[in-house]
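[1] Sequence and predicted structure, then a few things I'm wondering about:
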Amino acid sequence: MTGVERETGAGAARLHNGDGRAAMLLVCEHASCHIPAEYGDLGLPPALREAHIAWDPGALAVAEHLSEAFDAPLVAGAASRLLFDCNRPPEAPDAIPERSEIHDIPGNRGLTADARADRVRRFHDPFRALLAGTLARFAAPPVLVTVHSFTPVYRGAPRAVQIGLLHDSDDRMARAMFDRAGVHTDLAVALNQPYGPGDGVTHTLRAHALPVGAPNVMLEIRNDLIATPRAQADIGRMLAGWIAAAAADCGIVTGAEGRPCA
């Protein structure tokens, strides 16, 4: 790998566009459904190992379009969240889930303390180190944007929201984007939906953005909207303009030119 794109740990995380010049850092924790061979199949059939319980389908492609549009670095997970969810602290029960949504994860049941600690060392620690190290290279705290996707139906209930703008105690970017939503999209947009801080999903924001005062937002995109390369590019293009405008409303200079996504 070059200095622009490199992998860290044992395939735990990857840095895209590491030389990006914008005052922005993109993060995609659930970018991959890859399970290294030594973990077998975790007792799951192929369809579940590629389903939403294993990663956020479409999220990495959207994040890559944003990275290109803004010329911003992107830190992405390189292994399935079923092994370790890098948007959770090690002590969280769902960091290594024994059950996800309605599905049992046999390969995660009954892990010893040593086995759990090994997962933390293998996946959590390299991801956090790469993210912290990339963030530390900025002269001033950048805008931190995390990119996720969610299912149209959860536990049998349809979800009306199409784009969620999530925040923790710093709501500057989320509220600025919400206030501008109608200018940029006709999709159904909501704050802290379909998840919020009470669900434990703002760990990356709490661990990396809040301590240094970095403006931040967590994007949740309904995954039926980003199921194809064309749709991913269209959503990426729309989000790029929306994020840039919201940052400007907050008096934040990203140094981004907002180039169209390919």
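    The structure has been received and is ready for your questions.
[2] C-alpha from now on. contacts and neighbour counts both.
    OK.
[3] mind listing what's buried in the helix or strand hosting residue 127?
    For residue 127, the host element (DSSP states H and E) is helix 125-136. Neighbour counts over helix 125-136 (16 or more other Cα atoms under 10 Å) mark 125-128, 130-131, 134-135 as buried.
[4] can these go into JSON lines with extra columns for distance to residue 163?
    Below are the buried residues of helix 125-136 laid out as JSON lines (distance: Cα to Cα, whole Å):
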{"residue": "125", "distance to residue 163": "30"}
{"residue": "126", "distance to residue 163": "29"}
{"residue": "127", "distance to residue 163": "26"}
{"residue": "128", "distance to residue 163": "26"}
{"residue": "130", "distance to residue 163": "28"}
{"residue": "131", "distance to residue 163": "25"}
{"residue": "134", "distance to residue 163": "27"}
{"residue": "135", "distance to residue 163": "26"}
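[5] Go through these and say which is closest to residue 6.
    Nearest to residue 6 among those: residue 130, at 10.1 Å, using Cα to Cα.
[6] Isn't that closest one up against residue 8?
    Yes - judged on Cα atoms under 8 Å, residue 130 makes contact with residue 8 at a distance of 7.3 Å.
[7] Could you report the neighbour count for residue 243?
    Residue 243: 23 surrounding residues under other Cα atoms under 10 Å.
[8] Residue 163 too?
    Neighbour tally, residue 163, other Cα under 10 Å: 25.
[9] Which neighbours do residue 130 and residue 8 have in common?
    Common contact partners of residue 130 and residue 8 (Cα atoms under 8 Å, 6 or more residues apart in numbering): none.
[10] Structure two is appended below for comparative analysis:
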Amino acid sequence: MNKLVSVILPNYNHAAFLPERLDSIFNQTYSNFEVIILDDCSNDNSLQVLESYRNHPKVSHFIINTKNTGSPSKQWQKGFDLAKGEYIWIAESDDKAESDFLEKQVQVLNSQNCDVAVAKTLKFSLKKGVYGELNHPVFKKNEDEILHTNEILYCPILNVNAAVFKSNLCHLAKTYTSYNIIGDRVFYHEAFLNKAISKNNDTIAYFRKSGDSVSTLDNRNVAYYKAYFFEHLKFIKNVYKEDEISISLYNSYVTRFFNRVRYKMTRSEKLSLSFLNMYMQYKRNLK
């Protein structure tokens, strides 16, 4: 029952949040875990905070990139390649969890016939404190679900920090590292498709809502909007090719994410050549 958990801590410029994050990892009531610390060439004082943990007995790897990858998914994969545990927890550097998080998550994974355990997730921020539950779309119907292809219209798990999953699922994810913005969504589809996911209400993960997430579309430029749309287009085209989803589902997905960026753009941005190119690609790729 005392299976090893590999805790992957990917960090980039979250020095202000690291003390709270690190405390919530190293003070877990479950003791059989290793910590893989990965910093993607932070330019704040993250390294000063992390350095004190370099020789901690729970830290199995301490890797500081000399060049920023610009890709959280590549950091995930680096962690997967190093992990020795039967279970994986991606402990994002600006989030936190209750001290019994791993203990309760491992209990669910050991006792239930599931591949992924997702803790109850509460939103918090510096201004608001804890202010409400984050409802993961995968549990819209029930608290125990099988993730099917037709659920790709949304990201099924909104905060990876809330999930602990079997490490053998990582080998199923083949292409997600080629996505810089939506790598988490692609990982879920590739690794968790047709797998059993259970909600665990006996412990809590905390998701920081600071407005600084790479996935938010607020206050972005045209280049970002374009990259965001084209990553979604690439993803759904691959899914359509491999999984034979319906044309209507494919078109619905393409239109959904084209409109998502269109509604965020200003009038002047919509008059640019970049937007025209994106619009032409949108129309060209409808079936």
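    In hand now; what should we look at? Quick caveat, the model's predicted, so the values are computed rather than measured.
[11] tm score of chain vs chain?
    With the length set by TM-score structural alignment, normalised by the length of the first structure, the two chains reach a TM-score of 0.26; 132 aligned residues with a Cα RMSD of 6.9 Å.
[12] Sketch out the helices for the second structure, chain order is fine.
    Counting by DSSP state H, one finds helices in the second structure at the ranges 18-26, 46-51, 72-82, 101-111, 183-192, 222-243, 247-262, 267-270, 273-284.
[13] winner for burial among those?
    helix 183-192 (a mean of 22; mean count of other Cα atoms under 10 Å).
[14] Give me the next element, helix or strand, following the helix holding residue 127 of the first structure.
    With DSSP H and E, the next secondary element past helix 125-136 of the first structure is strand 143-150.
[15] I'd like the next helix or strand past that following strand.
    Past strand 143-150 of the first structure, the next helix or strand by DSSP H and E is strand 153-154.
[16] show me what contacts residue 116 of the second structure?
    109, 163-166, 195-198.
[17] So among those residues, which ones count as buried?
    When neighbours are counted using 16+ other Cα under 10 Å, the contacts of residue 116 of the second structure contain these buried positions: 109, 163-166, 196-198.
[18] Go through those and name the one nearest residue 267 of the second structure.
    After measuring those against residue 267 of the second structure - Cα to Cα - the closest member comes out as residue 163, at 39.7 Å.
[19] Could you list which residues are in contact with the closest residue to the closest one other than its chain neighbours?
    Excluding the flanking residues, the one nearest residue 163 of the second structure by Cα to Cα, 6 or more residues apart in numbering is residue 118, at 4.4 Å. The neighbours of residue 118 of the second structure, taking Cα under 8 Å, 6+ apart as the test, are 105, 162-164, 197-200.
[20] now residue 118 of the second structure: how far from residue 165 of the second structure?
    As judged by Cα to Cα, to the nearest Å, residue 118 of the second structure and residue 165 of the second structure stand 9 Å apart.
[21] ditto for residue 234 of the second structure
    26 Å.
[22] before we move on, back to that, with distance to residue 249 of the second structure added, can I get the contacts of residue 118 of the second structure in JSON lines?
    Shown next, in JSON lines, are the contacts of residue 118 of the second structure (distance: Cα to Cα, whole Å):
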{"residue": "105", "distance to residue 249 of the second structure": "34"}
{"residue": "162", "distance to residue 249 of the second structure": "28"}
{"residue": "163", "distance to residue 249 of the second structure": "27"}
{"residue": "164", "distance to residue 249 of the second structure": "30"}
{"residue": "197", "distance to residue 249 of the second structure": "23"}
{"residue": "198", "distance to residue 249 of the second structure": "26"}
{"residue": "199", "distance to residue 249 of the second structure": "27"}
{"residue": "200", "distance to residue 249 of the second structure": "30"}
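[23] These in strands, which ones?
    163-164, 197-200 (DSSP state E).
[24] How about residue 21 of the second structure, nearest residue that isn't a chain neighbour?
    Residue 21 of the second structure sits nearest to residue 96 (Cα to Cα, 6+ apart), 5.1 Å away.
[25] so how many other residues sit close to that neighbour?
    If we define neighbours as other Cα under 10 Å, then residue 96 of the second structure has 25 of them.
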